[in-house]
Each structure stands twice: as C-alpha cells, then as structure tokens.
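K.L.:
3D model of this:
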Amino acid sequence: MVRPPYPIAILGAGKIGAAIALLLQRGGDYDILVADQDPARLQAVARLGCRTAQVRDDDALQQAVSGRYAVLNALPFHRARAAAAACVRAGAHYFDLTEDVASTHAIRELAASAGTVLMPQCGLAPGFIGVVGSDLSRRFDRLLDLRMRVGALPRFPSNALRYNLTWSTEGLINEYCNACEAIVDGALVAVPPMEGYETFTLDGIEYEAFNTSGGLGTLPQTLLGKARNVDYKSIRYPGHCAIMKLLLNDLRLRERRDLLQEILESAIPSTDQDVIVILASASGYRQQRLVQESFSARIYGATVDGQTLSAIQLSTAAGICTMLDLAVHGHLPQRGFIGQEQVPLAALLDNRYGRIYAGQPLPAREAPQALLPGS
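P.N.:
Now for the predicted structure:
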C-alpha cells in the first residue's frame, strides 16, 4: 500500500505545470518529479524543492511516469493520448487538463482495460464547470435545460478584441475551431464553434458568449436522455466574437492554425491581471413546479507563498490538485475512467485546493518558497 508522501509526476513545467508544482509542494503530501523538455523551466521548478527530469521523447516520458503513484499531465492537448497510454503501462493514476474531445474519447477507451484511474479534463472548463453542472442537474425531479458559461478574461482590456492571452494559445484556437458537443432537443449533436451567439449582463458588466469546443467534458453523454438541452459557451467582452469570426472564416485562418497562433502571439499581449467568470443555470421541475437554480463565481489571481499566480493559473491548478487529493483519499473510484460529473461539488469546495472556487484563500504556509519565472 502506498503511503505519503505519494510519489507523483507532473508533466510540463510551463505556467500551469509550475503552478501545480507550487500548490502540491506546499501541501507536503507528495514527492514530486516534474518532467519537461526545457532545462530553464526545470531549473525554475527545482527551486521549489521538486525533483526534475528532462524528457525529449516517448521513451523518456515512459521512464518519468514509471514508479509513480499518480501523474498530472499539463502538456499540450496533443500529448494527452501518449501520456495516458504511458501511465496505463506504468500502472499510475492519470489526471490531465485537456479540452480536446478526441483525446478524451481515446483516454476513455484506454480506461476500459486500465487497473488505475484515468481522469481527464480536471481544470476549469472542462473540469470545475462540469462538477457544477452535474450538481445543478441533480436538484430537479426532471431536468429541462442546463447552460454553462465560463470566461478567462483580462481585467483591463485595451485592444479591439478586448482580450489578452492568459493560457495556451494552441488550446484557445482548438476551442474556437473544433466542433462542440451539446444536447439539443434531447439529442446529442455537434454544433459549430463561434455560433450560438448571446449577450447577458452579470454584476453590471456586459458580456457575450458563443459555442466553443470541449468545455462540457463528458457531461453530454452522462445527461443524454435526462435533459432537453445542455450546452457550454465561452464568455468574452462584446465585440470579440465578430473579430474572431473575421479571422477564422473570412480570412480562412481556421485552415492555417499555425499562422493564426503566430499572429495572436505576436500581436496580443499576455497578462497575469485576469479574472475567471463562471455562470451556470439549470431549469426543470421539482415537485411539479418549474424552477430555476444558478451558480456564479468570479475568481481572481492570488499571491501564494510570495508568488503571483494569475486567475487562470490558480483555478486550473487548483482543479487538478483537488482531483488528485480526492482520489488519494478515497473519495473517487480507484480505477477506470472518471468524469467530472462523478465528483461531489461539496467535496470539491471543501478541499484545501478546491476552496478557491468558493472564494476562500488557500491554507497558509509558513515556510517561504523560491520564486517562479515572472513572479
């Protein structure tokens, strides 16, 4: 039986991987190995007290996950299948942040014969929003409609897109270009990205929202036959969608994703001054009455042990760290595929990491830590 500190590996030492390492290292329950191909990134996380391994190919990846109790994958979405397969071979529990629908389907297939947990989509959206949506859906005798909206937005937008890069540009483009799963009139369908446009006001601020891929996770499959309509849309400030549709459709940059990524990264500044906006609402019948229930939250960045984490870093890292904690302590199944909808919302919000979604700070730590790059 494995006892703490549990040996784990974190794949990827970028902004999110480094944030995961920071949160888990300060908890004291995990013996952490961080794997990445970039020596500079590894040097930075080594200052947190983590062991490191340089990984340049699949053989090195397999070696990094071997002997680990669990692996948290913070690599780009196109590495999810290979990382999950390596974990199955190594007998390690697997958690990731992927928003890619095809990767999730492949991981579900791997899980059918796995002796360990395979749990993709453990971040914000997909991730936390699926836990919220599932919780809302269970509050009705008969669920009708479930709507989930999430945005990672700059606090001080200053360009025509009213947007800054706060996370993976590659992942952002993937969400804007790939088909989106939804339940429409009781049927599981694929709806086009950047469509389904709507506007709304929350806390006095105007927003727009539109279809993007992957945010629902596996919730459509779980709620098929139990709901009339289920959908997910990304939140942006008004005007963003029209400009992105010009780039993607009229200029046909959806067919040249590498060029689009180059344009965005050379022209749109990144920022750590961001905010996460979450809104989910469900309607249905309870005791023969038509009722609606909603959940909303606004998450800002924080200083953790003297280090600045953006809102997207904090919320994404907290999500996957919570899932690891819940699995380790027996609050989740111990083998096979786990969807976010299997996680009790109360258990997530009560967790030392998940509490940030309830507006609570992380538990304090007395010992100071080394700074991450850019802090």
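
K.L.:
From here on, just use CA atoms for contacts and neighbour counts.
P.N.:
Noted.

K.L.:
list the buried ones in stretch 331-344?
P.N.:
332, 335-341, 343 (16 or more other CA atoms under 10 Å).

K.L.:
What is the nearest of those residues to Gln292?
P.N.:
Glu341 (19.6 Å; CA to CA).

K.L.:
pretty sure the closest one contacts Gly130?
P.N.:
Yes: using CA atoms under 8 Å, Glu341 is in contact with Gly130, at 5.7 Å.

K.L.:
burial of the residue nearest to Leu349 when sequence neighbours are not counted, as a residue count?
P.N.:
Excluding its sequence neighbours, the residue lying closest to Leu349 (CA to CA, 6 or more residues apart in numbering) is Arg355, at 4.6 Å. Neighbour count of Arg355, defined by other CA atoms under 10 Å: 20.

K.L.:
To compare with the earlier structure, here is another sequence to fold:
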Amino acid sequence: MSRIASSSSTEAGSSSKARRRRPSAIPRTNGWPPSCPGSTTRTGAVAVADKMRVVVIGAGRVGLCLAEMLAATGDYEVVAADCTEEALSSARARGLLGRHVDAARPEELARLLAEADLAVAAVPDRLVAKVALAALEAGVHFLDFCEAGKDTRAIGSAIAPSKAFLTGCGVSPGLVDAVAYDLVQRLEPGCDLDLRVGALPARRTNRLGYGLIWNLDGLIGEYTADCAAIVDGRAATLPPLSGRVEFAAGGIYYEAFLTAGSVGTVAELVAPRVRNLVFRTIRYPGHLDYMQFLLDDLGLRSRRDLLATLLLNGLPAAEPDAVVMEVRATGTCEGRPAEVVYSRRIEPHDSAGNHGALALASAAHAAALIDLLRNDNLRGPALRCAALVPHGTVIANRHFAALRVNI
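P.N.:
This next block holds a predicted model:
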C-alpha cells in the first residue's frame, strides 16, 4: 500500500487546505449538488448552519446505509461512490448522488475529495489505507469500519490535529469497544474482560442457525485464524473455535466461542487495567458443532474455496437479522468481588426499510460520530479514537431511531 511520502509535504498540503479551499480545476459537475448559500468548509467541525460534505467510498451494505442515513437528515451533502454500476444504480435508486471511483487509483480519489469535508472508507480492508492517504492529502476528516493496519496508523499519525481520523467504527470493532472501555473503568485494575458479539438470523431457520448476513470469506477467516487475546496481562493467541460457553439473554439461549475478532483497538485501550481478555462470536446453540464437522471431519479447513461455495449455495439470506452483544467485566470494586455486564439485542424497526440490523447498527454508529463531529462535540482524543465516545451518547443519537435496542 502507498505510504506517506514525507511529513513535510503532508503538512504543507494540510496547511494549504486550512487557509482556503484549494482552487479546483474540476467544475461543479464533479458530483456535488450546488452549495446552499453560506456553505463553507472549515478546518475543524462544520458550523451547524452548514451542510457537511461527505463522500462515502464503497456503496455496499454499510456504505449505502450510511449514505442514506446522512442524506435523509438534510444536514449533509452526500456522495455515494463505487467502482461498480450495480452499486451505483442501487444508490441512485434510493435518491443518492452516485459517482464512479476506483479506490485503487489515487488520482480518482483526489478528484473526488477535492471539495469534501469527510471521507468515509466503506471498502475492502486492502483499500482502506489508500482512501486514508487520499483524505490526508486532501486535508479532510476520515472514518472507516475496520481495524487500523500499519499503513493506516502511519497515515493517521500525520494528519492535522484538527481533523478526525476514526478507524474501526461500526459494531465490532466500534460500539463494543466503547462498551468494553466503559466497563473496565468501573472495576479496579486486573479485571477480566469477555467480549461476545454476533450477527445472526432474528429467528433460527436451519440447523446451522445461520444465514448469508455478511461476507463469507471474512466469516471463514474468523473461524480459522488464531485469536488475539490477553492472558495473564500479556498479549497471546488462542485457537479458534475453542472456549465455548452457553448463556441466555432476553429469554433466548446462545453459544459463544473464540474467533479471530477485532480486538486490536480495545486491547490497546484496556491493557493497563485488564488481566485477561477474549473475544467470542455469538451463535445459536449447535452452530459450532456443525462448523467443526465441516472444517475438520470433512477436511474443508484446507479447502476454503469449496467451503465458501457450499455455504453460499446452501444458506438462505438472513433477513431480518439481529445483532447480539454481551460484554462481561469481572474483578473487584472497592476490594470486593464484582461483575459488570452489558447485554443488548439490536434489531431494525419495521420502518427501517430493507437494511439489516448489522448494516443499520454499523452505519448508525458512524453516523452518530459524524453528527458529533459536525456539531463540534467531538474533540481531543475522541477525534482519534471512537471508543472514547460514550456508548450511551452514541445509542441516544437520532440515527439509532431505526433500531430497537433491547436489554
């Protein structure tokens, strides 16, 4: 991936952007709707009276959902950008302004971001750093939905202090990180943290208890890769599909087991206060047994292509879906044993259209942060770490109105 050429050239580009909007050789037909009177770009947050210009790069499930959420408020000028006509047609059918862009081409990203305030990367992980670098060079805020890799971190360290650089937004990473950070603050150092998160069909319809909710390659990767953890205060890896537990929440029974979840950001945040940390994926009971049969008994662990084909052709589309999260922090408080538990099941309201719970919750988390940024309520360390924004503030945001958040 592209790396930062030099800190001096980066700073020069950022300071130029701060003083004025860069002269554009691109006419207003570059995709933006005409500005409303008085609409301007600011070095920090955009004044409440202005319309913040947001480019969502990647019009897949989450990107499209986020673009639609922001556009519906009337507070944002939104462009949904993608490299496929299918995605752009879907965006335009929803009344969104669509632009073709290849996120692997820096020159196309530069043109797209020339008049933006915020770049959102809703793209595959391999392209996130390219969008981040384009945001840095354009002098705009940046937000994405995945754990920051080495290249993305390097770019974030060079961005202007007044600019937001928010990686790992969504559900996990994202909302669950904020919950975990909150819970460990309530206990004394040396506590244990158990993160459990899952997106699954709202009702069980097959023996596997699963459907086509998310990217199958990502799912198989989580089931087969080593699991990052903290054990006895030290970074460690644990075998996937181990550590199975059963629990009930809201009268529904689940199982949870270790997977290669997104724990990088939260592990760094809570490491000084945590002795043990694990991440488990939530499923309906029996799912793990069937997956171990496919992976081990049938030998499909070494034939991921065949496993993906089998699941793709055999599983139903999981609509509607639900997101379940349970975070447990166990330790001591004022010298006494204590346990703090946060348990929620998130489902869309009937009026939420055809977006699923996972896409809606991921987009709502990002949209809530964007609202805070626009209203100048996102400052200091929170401009660099979404987990520092209280989860209660996020869930109380208007964009979560499309979701039922049940205890």
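
K.L.:
picking up where we left off before, there's contact between the residue nearest to Leu349 of the first structure and Leu348 in this structure, I believe.
P.N.:
Yes: if you go by CA under 8 Å, Arg355 of the first structure and Leu348 touch, sitting 7.2 Å apart.

K.L.:
In three-state terms, label the residue nearest to Leu349 of the first structure for me.
P.N.:
Of the three states, Arg355 of the first structure takes helix under DSSP: H, G, I helix; E, B strand; the rest coil.

K.L.:
Could you do Tyr232 of the first structure as well?
P.N.:
Per three-state DSSP, Tyr232 of the first structure ends up strand.

K.L.:
In the second structure, what residue corresponds to it?
P.N.:
The alignment partner of Tyr232 of the first structure in the second structure, by TM-score structural alignment, is Phe279.

K.L.:
what about that match, neighbour count?
P.N.:
For Phe279 of the second structure, using other CA under 10 Å, the count is 24.

K.L.:
I would like the residues contacting stretch 193-201 of the second structure, please.
P.N.:
Residues outside stretch 193-201 of the second structure that contact it (CA atoms under 8 Å, 6 or more residues apart in numbering): 172, 176, 180, 184, 209-211, 213, 256, 274, 276-283, 318-330, 358.

K.L.:
repeat that with 6 Å
P.N.:
Outside stretch 193-201 of the second structure, the residues that touch it by CA atoms under 6 Å, 6 or more residues apart in numbering are 210, 277-282, 318, 321-329.

K.L.:
about what we covered before: ok, now which ones touch the match of Tyr232 of the first structure?
P.N.:
Contact analysis of Phe279 of the second structure by CA under 6 Å, 6+ apart lists 195-196, 258.

K.L.:
Can you flag which of these belong to strands?
P.N.:
Counting by DSSP state E, the contacts of Phe279 of the second structure place 195-196, 258 in strands.

K.L.:
Mind putting those residues into JSON lines with neighbour count and distance to Arg244 of the second structure?
P.N.:
Compiled in JSON lines, those are given as follows (neighbours: other CA atoms under 10 Å; distance: CA to CA, whole Å):
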{"residue": "Leu195", "neighbour count": "25", "distance to Arg244 of the second structure": "13"}
{"residue": "Arg196", "neighbour count": "24", "distance to Arg244 of the second structure": "11"}
{"residue": "Leu258", "neighbour count": "26", "distance to Arg244 of the second structure": "7"}
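
K.L.:
gap between the helix or strand in which Thr303 of the first structure is found and the chain center?
P.N.:
Per DSSP states H and E, Thr303 of the first structure falls inside strand 302-304. Taking CA atoms, centre = their mean, to the nearest Å, the mean C-alpha location of strand 302-304 of the first structure is offset from the chain mean by 19 Å.

K.L.:
Mean deviation, that strand versus the second structure?
P.N.:
Compared with the second structure after the fit, strand 302-304 of the first structure shows a mean deviation of 3.5 Å (mean CA distance after the TM-score superposition for the first structure).

K.L.:
so which of the contacts of Phe279 of the second structure comes closest to Glu68 of the second structure?
P.N.:
The closest of the contacts of Phe279 of the second structure, once distances to Glu68 of the second structure are taken by CA to CA, is Arg196, at 28.9 Å.

K.L.:
quick one, longest helix in the first structure?
P.N.:
helix 311-328 (DSSP state H).

K.L.:
corresponding residues in the second structure for that one?
P.N.:
The aligned range for helix 311-328 of the first structure is 357-374, by TM-score structural alignment.

K.L.:
again, but for stretch 181-191 of the first structure
P.N.:
Going by TM-score structural alignment, stretch 181-191 of the first structure sits over residues 228-238 in the second structure.

K.L.:
First-to-last residue distance for that stretch?
P.N.:
Terminal residues of stretch 228-238 of the second structure lie 7 Å apart, using CA to CA, to the nearest Å.

K.L.:
rewinding a little: comparing the match of helix 311-328 of the first structure with the first structure, how large is the average distance?
P.N.:
Overall, stretch 357-374 of the second structure averages 1.5 Å from its counterpart (mean CA distance after the TM-score superposition for the first structure).
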